[in-house]
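S.K.: Pasting a predicted model and its sequence here:
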Amino acid sequence: MRRRGFTLIELMIALAVAALIAAFAVPSYRRQIDRGHRLGAVTALYRVAQDLAERDGFETTGQGEGMELGTAPEQGPPVYRLSAEPAPAGGYWLSATPVPNGPMRDDPCGTYLLRADGLRGNRPPGASGPGVPRPECWTMR
């Protein structure tokens, strides 16, 4: 009589292979999710810039105030908060800031910045100022 089923060693090998696949798949999956969130932020900034260009600029409601423009993505839980502020030399800065408890709060790209003339930048978490553009944050390849 021949028994059917797995031996303990076969089961251990199968579990080791599954763990190895998961060890490579989960970080890759996480990178793709992060790329999707970044793409959503960049797309939202360009959409707002286009809307402001069609309206002939940015108007504040008071002295040096900015305005909240909603969140990205438009549906689902917010990942980035969008806002616009007047730039010191004229024009405006659009920003997409990760929400404090969101999935991108510790992202090295930090806050995305887009100026009225098309200048792009990234402000890392905890930094101030306009920041510098990071190609890996703006290029979605």
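M.R.: Yep, that arrived.

S.K.: Going by C-alpha atoms from here, please, whenever you check contacts or count neighbours.
M.R.: Fine.

S.K.: which residues does the residue positioned nearest the centre of the chain contact?
M.R.: Closest residue to the average C-alpha location of the chain: R38 at 2.9 Å, with CA atoms, centre = their mean. Shown in contact with R38 (CA atoms under 8 Å, 6 or more residues apart in numbering): C137, W138.

S.K.: R31 and R47, how far apart?
M.R.: Counting by CA to CA, to the nearest Å, the separation of R31 from R47 is 24 Å.

S.K.: any chance you could map the strands in the protein?
M.R.: Applying DSSP state E to the chain gives strands spanning 67-72, 80-86, 92-98, 111-115, 120-123.

S.K.: Check which residues of the fourth one are buried.
M.R.: Judged by neighbour count using 16 or more other CA atoms under 10 Å, the buried positions of strand 111-115 are T111, Y112, L113, L114, R115.

S.K.: so the first one makes contact with R123?
M.R.: Okay, so that is T111. Yes: here T111 reaches R123: they are 5.0 Å apart, a contact under CA atoms under 8 Å.

S.K.: quick one: which of the buried residues of strand 111-115 is nearest G131?
M.R.: L113 (8.0 Å; CA to CA).

S.K.: For the closest one, list the residues it contacts.
M.R.: W93, L94, S95, A96, R120, G121, N122, R123, P130, G131.

S.K.: Put this next to the previous one:
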Amino acid sequence: MSTINKAFKQQHGFTLIEMMIVVAIIGVLAAIAYPSYQQYVIKTKRTDMMSEMHNIASEIESRKLAQGSYSNISAKVKTDFAIAYPRQGTQLYDVTINPEPLTPPDNTLTAKWKITASPKIGTQMAGDGNLTLNYQGVKCRDSVCGSSDEWSD
């Protein structure tokens, strides 16, 4: 009879209290980690757009060198690059390329241009603010401008 009692006294598995403690710990960790992860994703998508804006700026200057003037490339640059980004997947930004200051009626590019990426309403980036890059390499995120790390947090 003693072997039967020993068999019933040995426990295998976890108690309900132990499982509830583990679930509570996981919940606390998730509550801390998820907002941080969301900020990381937003920063990564902003960085992707910044890189794309630098590529557009390089292409503007490259085409200007090949064609001889900004007015010769103005229309083509605007149709090629003033679109929604990223080109694949969910589009997060609308890009515009304009002279600085504007030259109505057609806003033909000049040596002083500005690229603006505006977050699309209803997307994850909607509250992030406009990104701009001008011909001098000055970067702005909303109203904070400079030539170093203004696009970062």
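M.R.: Structure's in. What do you need? Quick caveat: nothing in here was measured; it's all calculated off a predicted structure.

S.K.: circling back: quick check: which of the strands of the first structure is nearest to P135 of the first structure?
M.R.: strand 120-123 (9.5 Å).

S.K.: Mind giving me the packing neighbours of that closest one?
M.R.: Strand 120-123 of the first structure sits against strand 111-115, with contacts defined as 3 or more CA pairs under 8 Å, 6 or more residues apart in numbering; DSSP states H and E.

S.K.: Tell me roughly how far the strand it packs on lies from the second structure on average.
M.R.: Superposing on the second structure and averaging over aligned pairs (mean CA distance after the TM-score superposition for the first structure), strand 111-115 of the first structure comes out at 0.5 Å.

S.K.: Could you tell me where that strand falls in the second structure?
M.R.: Strand 111-115 of the first structure lines up with residues 130-134 of the second structure when matched by TM-score structural alignment.

S.K.: Kindly report the same for stretch 26-44 of the first structure.
M.R.: Using TM-score structural alignment, stretch 26-44 of the first structure pairs with 34-52 in the second structure.

S.K.: Okay, buried residues for that stretch please.
M.R.: K43, K45, R46, M49, M50, E52.

S.K.: From the structure, what's the count of residues near the aligned partner of E74 of the first structure in the second structure?
M.R.: Aligned by TM-score structural alignment, E74 of the first structure pairs with R87 of the second structure. R87 of the second structure has 10 neighbours, counted by other CA atoms under 10 Å.

S.K.: Repeat that for V99 of the first structure.
M.R.: 17.

S.K.: Tell me who's in contact with the equivalent of it over in the second structure.
M.R.: Using TM-score structural alignment as the criterion, V99 of the first structure maps onto K120 of the second structure. Listed by CA under 8 Å, 6+ apart, the contact partners of K120 of the second structure are Q91, L92, Y93, D94, A126.

S.K.: Over in the first structure, see which of the residues you listed survive.
M.R.: Counting by both residues aligned by TM-score structural alignment, their matches' CA atoms under 8 Å, the first structure reproduces these contacts from those: Q91, L92, Y93, D94, A126.

S.K.: any chance of those in a markdown table, plus neighbour count?
M.R.: Converted to a markdown table, those look like this (neighbours: other CA atoms under 10 Å):
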| residue | neighbour count |
| --- | --- |
| Q91 | 15 |
| L92 | 23 |
| Y93 | 25 |
| D94 | 17 |
| A126 | 14 |
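
S.K.: Just put those residues in CSV and tack on distance to I4 of the second structure.
M.R.: Output for these, formatted as CSV (distance: CA to CA, whole Å):
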residue, distance to I4 of the second structure
Q91, 67
L92, 67
Y93, 71
D94, 74
A126, 67
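
S.K.: Tell me the one of those residues nearest A33 of the second structure?
M.R.: After measuring those against A33 of the second structure - CA to CA - the closest member comes out as A126, at 21.8 Å.

S.K.: isn't that closest one right next to Q91, touching?
M.R.: No: A126 of the second structure is not in contact with Q91 according to CA under 8 Å; the separation is 11.4 Å.

S.K.: what sits against the nearest residue to N130 of the second structure once chain neighbours are set aside?
M.R.: Spatial nearest neighbour of N130 of the second structure, excluding adjacent residues (CA to CA, 6 or more residues apart in numbering): S118 at 4.7 Å. Contact partners of S118 of the second structure, counting by CA under 8 Å, 6+ apart, are Y93, D94, V95, G129, N130, L131.
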